[in-house]
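Engineer: I need the structure of the sequence given here:
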Amino acid sequence: MSATKTGTTGTPGGPRRAGGSRRAHRLGASVLAGVLALGATACSGDDEPEPDSRPRSSDAAPTTDPGTDVRFGKLAGRLPAARRPAVRERIQQVFDRWVDAAYVGGEWPRADVDGAFADFTGHARARARRDVDLMSNLAIAEQVEGVEQLGRTLRIDVVSSRGRASGATARFRLRFRTTGAVATTSTVRGRLFLAPERGGWRIFGYDVSRGESA
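Structural biologist: Sure, this is the predicted structure:
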């Protein structure tokens, strides 16, 4: 038996599922259009990142962190090679903080997912809290004895302006297994829409689905 949930927010002109907002938070319309266009053209199937058998340059090499397979996807505009590693690292950090706090990190069982949405903008954070059963393991957190990560893949599409990254779509796929009273294998996949702000990158919208099987 399997179940699937979906949630969308911060995607102007796109589908409005589960009451998702069409308004992006604190991002210029031209940058937003570029980010969404990149996400649409770079996706395959239902937003699951594809394996890439091409030789990897230093810009496309995966992180040394064994937990996440991360690479650049599409690059729109000019982003100098010297700036690419920092952009990749900062976006991965935002992604990893969410995934670790929401789904696979920490001690289990537990009663909260504190910090899971710390890197979301105010609008996106409020929406994610309403979608908390989709965007975290909170609904089952007190019934789970352990979580085993089975795979974590991230592909980053970047829009650049004047030599600097101005927006990004992070396409991801996460698989994990829970044990305890709730023993399931879950796959969470989709897109996070990000923009740089003072102090780091922030998630201003998402298009996420979650499937579970016994």
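Engineer: make it CA atoms for all contacts and neighbour counts henceforth
Structural biologist: Fine.
Engineer: Arg175 - that's part of a helix, no?
Structural biologist: No: when DSSP: H, G, I helix; E, B strand; the rest coil is applied, Arg175 is found to be strand, with no helix at that position.
Engineer: ok, for it, nearest residue in space, not its chain neighbours?
Structural biologist: Thr187 (4.5 Å; CA to CA, 6 or more residues apart in numbering).
Engineer: so what's that neighbour up against?
Structural biologist: Listed by CA atoms under 8 Å, 6 or more residues apart in numbering, the contact partners of Thr187 are 173-176, 210-212.
Engineer: next up, for comparison:
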Amino acid sequence: MAQIEDYSPFLIGIKLLPGLPLDSIKKEMKKLLTNVDDYIVTPEGRGDIGITIGLPIEPIGLKENVEIKLNLQTESFNIIGDEPEKVNLIFEEIHDLLPQLPYDMDSLVSFYEIIAGVSVKTDSEPPKDILNNSFNVDLTSITENINPNISLAGIRISSLPTNLDQNDFFDLLVEPKTGSYSNRFLVQLRYQTNDKENITNFEVESTISQIINALEEK
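Structural biologist: From the prediction side, this is the model:
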């Protein structure tokens, strides 16, 4: 039976439309949060330097170990934590503040997304065996000619977008977890939608458990 151990991390993103004045939006959101209970608002000038191309990720605030950041590279508010329920609650609070910004919602938000890396423990067979027993893939010609240890090392479940502008998108990758090959999966999930309620109602634990349990039962 699959057991979800931890999320590293769990992120809900509010993707903004391109070309908006992000510095102004950041300052306005900080002002709003100063009037909301239990938020620790990050002072100006304390940004995380982006590793890839040097663009800053601006911390906005913190509540109950859930971080709110403005990513200037992806142009999105990111709500990040280790517990999906808490992240979802903070996401709701941040989303409720958006109409107080000096922008119409239709000219502010592009889409919403969930991004998560999830460690899942299995007590049945090793993950590699579960994956290979779940799918009838004949790899004989490859194992004989290249390497006898080659096997199915992961599966990807995805609603591939039909065009580049499509925001309703689900993608999930299941593979053995590095360092815990004998009893753990790493599940990497990404879900995009134009509908905020789809994010609120998305049951991440149930979705992942159903998929892993289905693989175990094959």
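Engineer: Give me the TM-score for these two chains.
Structural biologist: Scored by TM-score structural alignment, normalised by the length of the first structure, the superposition of the two chains gives a TM-score of 0.26; 89 aligned residues with a CA RMSD of 5.2 Å.
Engineer: With neighbour count and distance to Ala29 of the first structure as new columns, can the contacts of Thr187 of the first structure be given to me in TSV?
Structural biologist: Compiled in TSV, the contacts of Thr187 of the first structure are given as follows (neighbours: other CA atoms under 10 Å; distance: CA to CA, whole Å):
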residue	neighbour count	distance to Ala29 of the first structure
Arg173	23	27
Leu174	21	30
Arg175	20	33
Phe176	18	36
Arg210	21	29
Gly211	16	32
Glu212	18	36
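Engineer: From those, pick the one nearest Phe193 of the first structure.
Structural biologist: Arg173 (14.7 Å; CA to CA).
Engineer: Make sure that closest one is actually in contact with Leu150.
Structural biologist: No: with contact defined as CA atoms under 8 Å, Arg173 of the first structure does not reach Leu150; the gap is 10.4 Å.
Engineer: all helices of the second structure, in order?
Structural biologist: 22-33, 84-97, 127-134, 140-145, 196-201, 204-217 (DSSP state H).
Engineer: for these, which one sits closest to Gln3 of the second structure?
Structural biologist: Closest to Gln3 of the second structure of these, according to CA to CA: helix 204-217, at 7.4 Å.
Engineer: Next one: Lys63 of the second structure from Thr200 of the second structure, what distance?
Structural biologist: 19 Å (CA to CA, to the nearest Å).
Engineer: And Ala116 of the second structure, by the same measure?
Structural biologist: Here Ala116 of the second structure is placed at a distance of 15 Å from Thr200 of the second structure (CA to CA).
Engineer: quick one, which of the two is more surrounded?
Structural biologist: With neighbours defined as other CA atoms under 10 Å, Ala116 of the second structure and Thr200 compare such that Ala116 has more, 22 against 14.
Engineer: how close does that one get to Ile130 of the second structure?
Structural biologist: The gap separating Ala116 of the second structure from Ile130 of the second structure is 22 Å, by CA to CA.
Engineer: and what of Asn78 of the second structure?
Structural biologist: Counting by CA to CA - Asn78 of the second structure and Ile130 of the second structure are separated by 34 Å.
Engineer: Compare neighbour counts for those two and give me the winner.
Structural biologist: Each of Asn78 of the second structure and Ile130 has its neighbours counted (other CA under 10 Å); Asn78 has more, 27 against 20.
Engineer: Contacts only, for the more buried one.
Structural biologist: Neighbours of Asn78 of the second structure in contact, by CA under 8 Å, 6+ apart: 11-14, 67-71.
Engineer: separation between Gly180 of the first structure and Val147 of the first structure?
Structural biologist: 9 Å.
Engineer: With Ser161 of the first structure instead?
Structural biologist: Distance from Ser161 of the first structure to Val147 of the first structure, by CA to CA: 40 Å.
Engineer: of those two, who's got more company?
Structural biologist: Counted by other CA under 10 Å, Ser161 of the first structure and Val147 do not tie: Val147 has more neighbours, with 21 against 13.
Engineer: shouldn't Tyr206 of the first structure be in contact with Thr9?
Structural biologist: Yes: using CA under 8 Å, Tyr206 of the first structure is in contact with Thr9, at 5.4 Å.
Engineer: max-length helix in the first structure?
Structural biologist: Under DSSP H, the first structure gives helix 84-99 as its longest helix.
Engineer: So which bits of it are buried?
Structural biologist: 84-85, 87-88, 91-92, 94-99 (16 or more other CA atoms under 10 Å).
Engineer: Relative to Leu32 of the first structure, which of these is nearest.
Structural biologist: Checking these against Leu32 of the first structure with CA to CA, the nearest one is Ile91 at 16.5 Å.
Engineer: I figured that closest one was touching Trp201, is that so?
Structural biologist: Yes: between Ile91 of the first structure and Trp201 there is a contact at 6.5 Å, judged by CA under 8 Å.
Engineer: now the helix or strand containing the residue nearest to Arg175 of the first structure and helix 84-99, what's the angle there?
Structural biologist: Using DSSP states H and E, Thr187 of the first structure falls within strand 185-197. Angle, strand 185-197 of the first structure to helix 84-99, by axes from the mean of the first three to the mean of the last three CA atoms, to 10 degrees: 130 degrees.
Engineer: ok now do Ile68 of the second structure, which residues does it touch?
Structural biologist: Contacts of Ile68 of the second structure by CA under 8 Å, 6+ apart are 59-62, 77-80.
Engineer: from the residues you listed, which ones fall inside strands?
Structural biologist: 59-62, 77-80 (DSSP state E).
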